[in-house]
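> sequence below, structure please.
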Amino acid sequence: MSEKSRPKTIFFKAAGVLFFTTILLIAGSIGLSILFSYADGFGFYGGLNDHTPLSASQNISGDIYVSAHNGKMVRSAESAPVTDVMAGFEGLNETPGLVGSGDLNYYVQTFNWNFKGDSWSYTVYIPKESYDYFKTKSHTRNDYEQYALSDYDRDCVQQIAQTLTVQGQEHNYTREEIGLNVIAFVQSISYTSDLETTGFDEYPRYPVETLVDGSGDCEDTAILGAAILNEMGFGVVLLEFPHHMALGVRTEDPKTATISFGNSNYYYIETTTTDFKAGEIPPNVDISNVVVHPLIPVPKMTATLTYKPIGFDLDYIYYRVEADIKNNGPGKAENTSVHFFVEKYPPSDLKIWPPDFDIGVGNLSEDGTGYAKTTLRVPRTEEAKIVLAVHGDNFSPVTLKTEVLHDDVEV
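Predicted coordinates:
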């Protein structure tokens, strides 16, 4: 908008006000079983590839500590003594930049803001590999809520949400005030346009990118704020306007509502400036011209289809057909299946030549991949296409078709 790896573990330190540390462990890959079966004499199988993203429980160990505003240590786990967050870091300082600890390199960024007369300071340590991972992700999606829901910065978002919740409770903040403190934190991030920082007119950032860059435009701060508030359990939506984006936070009081969506009411939150209170709409924003983005993860699937003739008889040509699929996120693709079939060309009442196979691949984690293969037969006297359809419970189907197949293929 004009206003504007795989290491999954994110590390933070709350400087002055908030301190905590985490330890990165080496995590191994998980072997996943492959489904195998036969039907009508045609062998097929499908399953998850060995490449499976690690979960937080596999690559985090030790305590995470939070430094209370009054200096008392509040422990968020129940084992291991408090360790010095500075230990093991070379050239560590409080300025933004890249620091090293052994074989690991971290980006450091500190944010300062005020809320209800309290001064807050929050420093994040984010592994370079994590930042680099998100930089390689596609930034062309316009379903902006998906940037707020990636599994790969979930630890980061969870720790910010947990820390600001604990600290808000230490200050006797109400739940609403804890949420408003998150908004104050997000509003402290410097505003820079996408064109200025990336050279692109549009470049929505994932939360980790905004934190490391220490700046962003309206869509970046709205995405970050939505991710944190959503993790805290607030009902939030992204509000997209021409050349602008803001937050909507659910309210039970219709008198404070700015916009209604579905069966819920939301009040407007500006994330790029402190000039407007919660529920107050800037004069240049037309609330009637809004696109509402609820925070519902919808994985984006991609697939490739390969095929080759492997034999023939008097009636049919037989093809070995293979599919590689990938869940680009966010979140888990549930109950993923691959459907192979032969479609008559041109289609006539959606004529499908038997047999067809629906092969279950299972649940695919974000960035997880799957594979399936089978053998199909195409009538020699007919023109047809081989079709691959990937479907599941929580994503839009993906369909691929071959060129028209003829009887003159070489086997």
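> for the rest of this, base every contact and every neighbour count on C-alpha atoms.
Fine.
> now do residue 227 against residue 154, distance only.
Residue 227 sits 9 Å away from residue 154, going by C-alpha to C-alpha, to the nearest Å.
> neighbour-wise, which of those two wins?
For residue 227 versus residue 154, the count of surrounding residues by other C-alpha atoms under 10 Å is larger for residue 227: 28 against 21.
> so that one, which of the three states?
helix (DSSP: H, G, I helix; E, B strand; the rest coil).
> where's it relative to residue 38, distance?
45 Å.
> what is the burial count for residue 316?
Neighbours around residue 316, by other C-alpha under 10 Å: 16.
> check which helix or strand the residue lying closest to residue 115 once chain neighbours are set aside maps to.
Nearest residue to residue 115, sequence neighbours excluded (C-alpha to C-alpha, 6 or more residues apart in numbering): residue 181, at 6.2 Å. Element membership of residue 181 [criterion: DSSP states H and E] is helix 175-187.
> other SSEs contacting the longest helix that the chain contains?
Criterion DSSP state H: the longest helix present in the chain is helix 154-170. With contacts defined as 3 or more C-alpha pairs under 8 Å, 6 or more residues apart in numbering; DSSP states H and E, the packing partners of helix 154-170 are strand 11-13, helix 175-187, helix 218-232.
> to compare against the first, here's the next sequence to fold:
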Amino acid sequence: MSLLLMMTGCTPAAPALLPASQEPAATIPPASHPWAGTEFIEKTFEWSHWQYDDVSWTWSARIPTALYEDYRSRPRPTTGDYAVYAADDGDHEILADLAATLQRIIDQLGIDEYERVHFIANFVQQLEYTTDMDTTGFDDYGRYPVETLVEDGGDCEDTAILLGKLMDAMGYDVVLVRLPEHMALGVREANKFVGTYYEYEGVKYFYLETTGEAGRIGMVPEEYKGQAAYIYDFSPRAIVTHTWSGQRVDATYQMLVTVTNHGAAELRDCTVRAGFDAGNEQMWNAVQSEPFSIASGESTDIALTLDIPNYPHTRLLVFVVHEGFAIDKSLSRWFDEEPVEEQS
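A predicted model of the protein is given here:
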């Protein structure tokens, strides 16, 4: 579940434009990796905490190469709900072992609840920050936690996903905080928490930076202060995207819409609604599918036929609807607009 919280005025990103008769290409992973042909990937991580200047701790993991390759080969869903990368439980044993190691050290040190959060965060904050463009060649490329561990880091989305799933496994109530150009974590209010928080479903979640070692509860970097945030919890749920293709047949437009559920729960009684943009949030010749359900990890195809209106300046609008709300949407280019050629 997600919610947009307005700290100050902010306009969320517009839906991606889809050509009228072409599905977007899937984001594929880089072609090769240095562990190909091995059975396990041996990793050792070292981290420290500011209260213990002369001490560092290590955690070692044997990550099955096949598990890493499985996550690495998965398409990256075109959704802003990055909790999709925490939905799979294939990494349960690895994160449970890390969680047990952190908990054992915390108990030995006798750290109070406030500093426990920072001690756990330090493990992730001290991973290397890398940009998606430098490591994958893509502008935006979310990573599953196993990928972030194997690759020794990632960008803000990757570290927020890893820390969020780790803390969730340790019993903390956390949410993803998605700002316009950044992502962090929100941790449920506890003793000594002060600073910036987001109220979500009646609970205060305090901002926690997951990149860099200076991140403390409630402290938002200067460049992100006052921005609106989408909030995503880690509850098992359906996370839906769609693609579509279509063509004109006489006076009709025939579409095939593919709806995919990337989440951890079944989606029931949803519909696809499509029509031609009439302006003022209205549609010409709108049609709606029969209700359908999609299991976790499954896709379904929905065929629709629309009558083409006698107005050349229009475009197709497509919505996946659940309980009266659009949970995914897309639009074509304007029908009377020529495609723009790429300039070399």
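> re earlier: give me whichever of the helices and strands packed on helix 154-170 of the first structure is most buried.
helix 218-232 (a mean of 27; mean count of other C-alpha atoms under 10 Å).
> nearest the geometric middle of the second structure, what residue?
residue 82 (1.1 Å; C-alpha atoms, centre = their mean).
> nearest residue to whatever residue of the first structure lines up with it in space, please, no chain neighbours.
Mapped onto the first structure by TM-score structural alignment, residue 82 of the second structure lines up with residue 147. In this structure, residue 147 of the first structure finds its nearest non-sequential neighbour in residue 206, 5.2 Å apart by C-alpha to C-alpha, 6+ apart.
> I'd say the one you found and residue 148 touch.
Yes: counting by C-alpha atoms under 8 Å, residue 206 of the first structure does reach residue 148; the two are 6.6 Å apart.
> what touches both of these two?
Residues touching both residue 206 of the first structure and residue 148 by C-alpha atoms under 8 Å, 6 or more residues apart in numbering: 223, 224.
> can you give me the strands for the stretch 51-200 of the first structure?
For the stretch 51-200 of the first structure, the strands defined by DSSP state E, counting those that start in this stretch occupy 60-61, 65-67, 73-75, 97-101, 104-115, 118-127, 190-191.
> Throw these into TSV and include mean neighbour count, thanks.
Shown next, in TSV, are the strands of the stretch 51-200 of the first structure (neighbours: other C-alpha atoms under 10 Å):
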stretch	mean neighbour count
strand 60-61	16
strand 65-67	24
strand 73-75	16
strand 97-101	16
strand 104-115	18
strand 118-127	20
strand 190-191	18
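> turn those strands into JSON lines, columns for distance to residue 169 of the first structure.
JSON lines is the format used below for the strands of the stretch 51-200 of the first structure (distance: least, C-alpha to C-alpha, whole Å):
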{"stretch": "strand 60-61", "distance to residue 169 of the first structure": "26"}
{"stretch": "strand 65-67", "distance to residue 169 of the first structure": "12"}
{"stretch": "strand 73-75", "distance to residue 169 of the first structure": "12"}
{"stretch": "strand 97-101", "distance to residue 169 of the first structure": "31"}
{"stretch": "strand 104-115", "distance to residue 169 of the first structure": "14"}
{"stretch": "strand 118-127", "distance to residue 169 of the first structure": "13"}
{"stretch": "strand 190-191", "distance to residue 169 of the first structure": "27"}
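> out of those strands, which gets nearest to residue 357 of the first structure?
strand 60-61 (40.5 Å; C-alpha to C-alpha).
> show me what that closest one is packed against.
With 3+ C-alpha pairs under 8 Å, 6+ apart as the test, strand 60-61 of the first structure has strand 23-24 packed against it.
> which part of the second structure matches the strand it packs on?
By TM-score structural alignment, strand 23-24 of the first structure lines up with nothing in the second structure.
> pull the distance from that strand to the chain's centre.
On the basis of C-alpha atoms, centre = their mean, to the nearest Å, strand 23-24 of the first structure sits 22 Å off its chain's mean C-alpha point.
> tell me which residues of whichever helix or strand comes after that strand come out buried.
The helix or strand immediately downstream of strand 23-24 of the first structure is strand 34-39, counting by DSSP H and E. Judged by neighbour count (16 or more other C-alpha atoms under 10 Å), strand 34-39 of the first structure contains these buried residues: residue 34.
> how about stretch 232-245 of the second structure?
By neighbour count with 16+ other C-alpha under 10 Å, stretch 232-245 of the second structure contains the buried residues 232-234, 236-245.
> could I get these as JSON lines with secondary structure and distance to residue 307 of the second structure?
Converted to JSON lines, those look like this (DSSP: H, G, I helix; E, B strand; the rest coil; distance: C-alpha to C-alpha, whole Å):
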{"residue": "232", "secondary structure": "strand", "distance to residue 307 of the second structure": "38"}
{"residue": "233", "secondary structure": "strand", "distance to residue 307 of the second structure": "40"}
{"residue": "234", "secondary structure": "coil", "distance to residue 307 of the second structure": "41"}
{"residue": "236", "secondary structure": "coil", "distance to residue 307 of the second structure": "39"}
{"residue": "237", "secondary structure": "coil", "distance to residue 307 of the second structure": "35"}
{"residue": "238", "secondary structure": "coil", "distance to residue 307 of the second structure": "32"}
{"residue": "239", "secondary structure": "coil", "distance to residue 307 of the second structure": "30"}
{"residue": "240", "secondary structure": "strand", "distance to residue 307 of the second structure": "27"}
{"residue": "241", "secondary structure": "strand", "distance to residue 307 of the second structure": "25"}
{"residue": "242", "secondary structure": "strand", "distance to residue 307 of the second structure": "22"}
{"residue": "243", "secondary structure": "strand", "distance to residue 307 of the second structure": "20"}
{"residue": "244", "secondary structure": "strand", "distance to residue 307 of the second structure": "17"}
{"residue": "245", "secondary structure": "strand", "distance to residue 307 of the second structure": "16"}
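> would you map the helices across the second structure?
65-73, 92-109, 113-125, 132-136, 145-150, 156-169.
> with distance to residue 266 of the second structure added, can I get those in TSV?
Formatted as TSV, the helices of the second structure follow (distance: least, C-alpha to C-alpha, whole Å):
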stretch	distance to residue 266 of the second structure
helix 65-73	21
helix 92-109	21
helix 113-125	31
helix 132-136	31
helix 145-150	23
helix 156-169	21
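> who wins for proximity to residue 5 of the second structure among the ones you listed?
helix 156-169 (18.2 Å).
> many thanks, have a good one.
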